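Peer 1: please find the sequence and the predicted model below.
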Amino acid sequence: MRSFLYVLSALAVMGLAFWAYHENYKTQAALAEVERLQDDIAENRETLSILKAEWAYLNRPDRLRDLADLNFERLELMPLAPEQFGRVEEIAYPAPPVPEALEPIPLSFKERQEP
């Protein structure tokens, strides 16, 4: 009976060692994936900062003004002036839709007679 318990214990230890071995490699693979993703994020952030700098450079007001002047015949763009802006109160918003009555409401004119 003791030998059976020794064999069973040895098999349990080998099974746990096998499980720990696989978990160790899964953990190392997950850490490598996290490191790769962090490198990708850092690269994408760097690319984004470069693109933002290029966008700011291309949208300089003096450059845009020169481009508008060069293409005036084709685009007919005028420079912005304060008189071109309106107030929010001047905007004509559409009227909200009026909901339809589901059932007609009977009105009695006898009750509403004026003296």
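Peer 2: Noted; the coordinates are in hand.
Peer 1: alpha carbons only for contacts and neighbour counts from here, please
Peer 2: OK.
Peer 1: ok, which stretches of this structure are strands?
Peer 2: In the chain, no strands are found when defined by DSSP state E.
Peer 1: now the helices for this structure?
Peer 2: Along the chain, counting by DSSP state H, helices occupy 2-58, 61-70, 72-75.
Peer 1: tabulate the ones you listed (JSON lines), appending distance to residue 88.
Peer 2: JSON lines is the format used below for the helices of the chain (distance: least, C-alpha to C-alpha, whole Å):
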{"stretch": "helix 2-58", "distance to residue 88": "29"}
{"stretch": "helix 61-70", "distance to residue 88": "26"}
{"stretch": "helix 72-75", "distance to residue 88": "28"}
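Peer 1: could you redo the ones you listed as CSV and give each row mean neighbour count?
Peer 2: Shown next, in CSV, are those (neighbours: other C-alpha atoms under 10 Å):
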stretch, mean neighbour count
helix 2-58, 12
helix 61-70, 13
helix 72-75, 10
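Peer 1: which one of the ones you listed lies nearest to residue 83?
Peer 2: Comparison of the helices of the chain against residue 83 by C-alpha to C-alpha identifies helix 61-70 as nearest, at 18.7 Å.
Peer 1: this is the comparison structure:
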Amino acid sequence: MKNFLYLLCCALVVGMAYWAYTENYRTQATAKRVQKLQQEIASEREAISVLKAEWAYLNRPERLRELADLNFETLGLIPLSSQHFGDTNLVAFPPRPTNLEIVNEPIAVQNSEGVE
């Protein structure tokens, strides 16, 4: 019986050592994966900041004004003036409802559970 108990304890120690060994390597692999993902995120953030800077550079008002002047006839642009804006009376708004009832007494309201 004593030998069986020793053998069982040895098997348990070997099993726990194997489990700790595999968990250690899984943890290291996961840490490497996390580090790789963090590097990818950092490079993508850097690319985004470069693209934002490029977008700001390309959308400078003086550059756009020069491009509009260079391509004025090609694009068929017209100079913006106050005559290009319409009046509000020219907008076709939907008709207003004519017969609205005036409520003088409180209305009972229930929620979805039927409680007032």
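Peer 2: Here it is on my side, so go on. The structure presented is a predicted model; accordingly, all values stated were derived computationally and were not measured.
Peer 1: indicate which one of the helices of the first structure is closest to residue 85 of the first structure.
Peer 2: Nearest to residue 85 of the first structure, of the helices of the first structure and by C-alpha to C-alpha, is helix 61-70 at 18.9 Å.
Peer 1: show residues contacting the closest one.
Peer 2: Residues outside helix 61-70 of the first structure that contact it (C-alpha atoms under 8 Å, 6 or more residues apart in numbering): 58, 75, 77, 79.
Peer 1: any idea how far the second one lies from residue 67 of the first structure?
Peer 2: This points to residue 75 of the first structure. Going from residue 75 of the first structure to residue 67 of the first structure by C-alpha to C-alpha, to the nearest Å gives 10 Å.
Peer 1: what sits against the equivalent of residue 5 of the first structure over in the second structure?
Peer 2: Aligning on TM-score structural alignment places residue 5 of the first structure opposite residue 5 in the second structure. Counting by C-alpha under 8 Å, 6+ apart, residue 5 of the second structure makes contact with nothing.
Peer 1: cool, and residue 77 of the first structure?
Peer 2: By C-alpha under 8 Å, 6+ apart, the contact set of residue 77 of the first structure is residue 68.
Peer 1: how much space separates it from residue 18 of the first structure?
Peer 2: Remark: distance between residue 77 of the first structure and residue 18 of the first structure (C-alpha to C-alpha) = 74 Å.
Peer 1: ok, residue 51 of the first structure next?
Peer 2: Distance of residue 51 of the first structure to residue 18 of the first structure, given as C-alpha to C-alpha: 49 Å.
Peer 1: try residue 86 of the first structure
Peer 2: From residue 86 of the first structure across to residue 18 of the first structure, the span is 75 Å (C-alpha to C-alpha).
Peer 1: save the contacts of helix 61-70 of the first structure as JSON lines, and put in distance to residue 91 of the first structure too.
Peer 2: Converted to JSON lines, those look like this (distance: C-alpha to C-alpha, whole Å):
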{"residue": "58", "distance to residue 91 of the first structure": "33"}
{"residue": "75", "distance to residue 91 of the first structure": "26"}
{"residue": "77", "distance to residue 91 of the first structure": "23"}
{"residue": "79", "distance to residue 91 of the first structure": "22"}
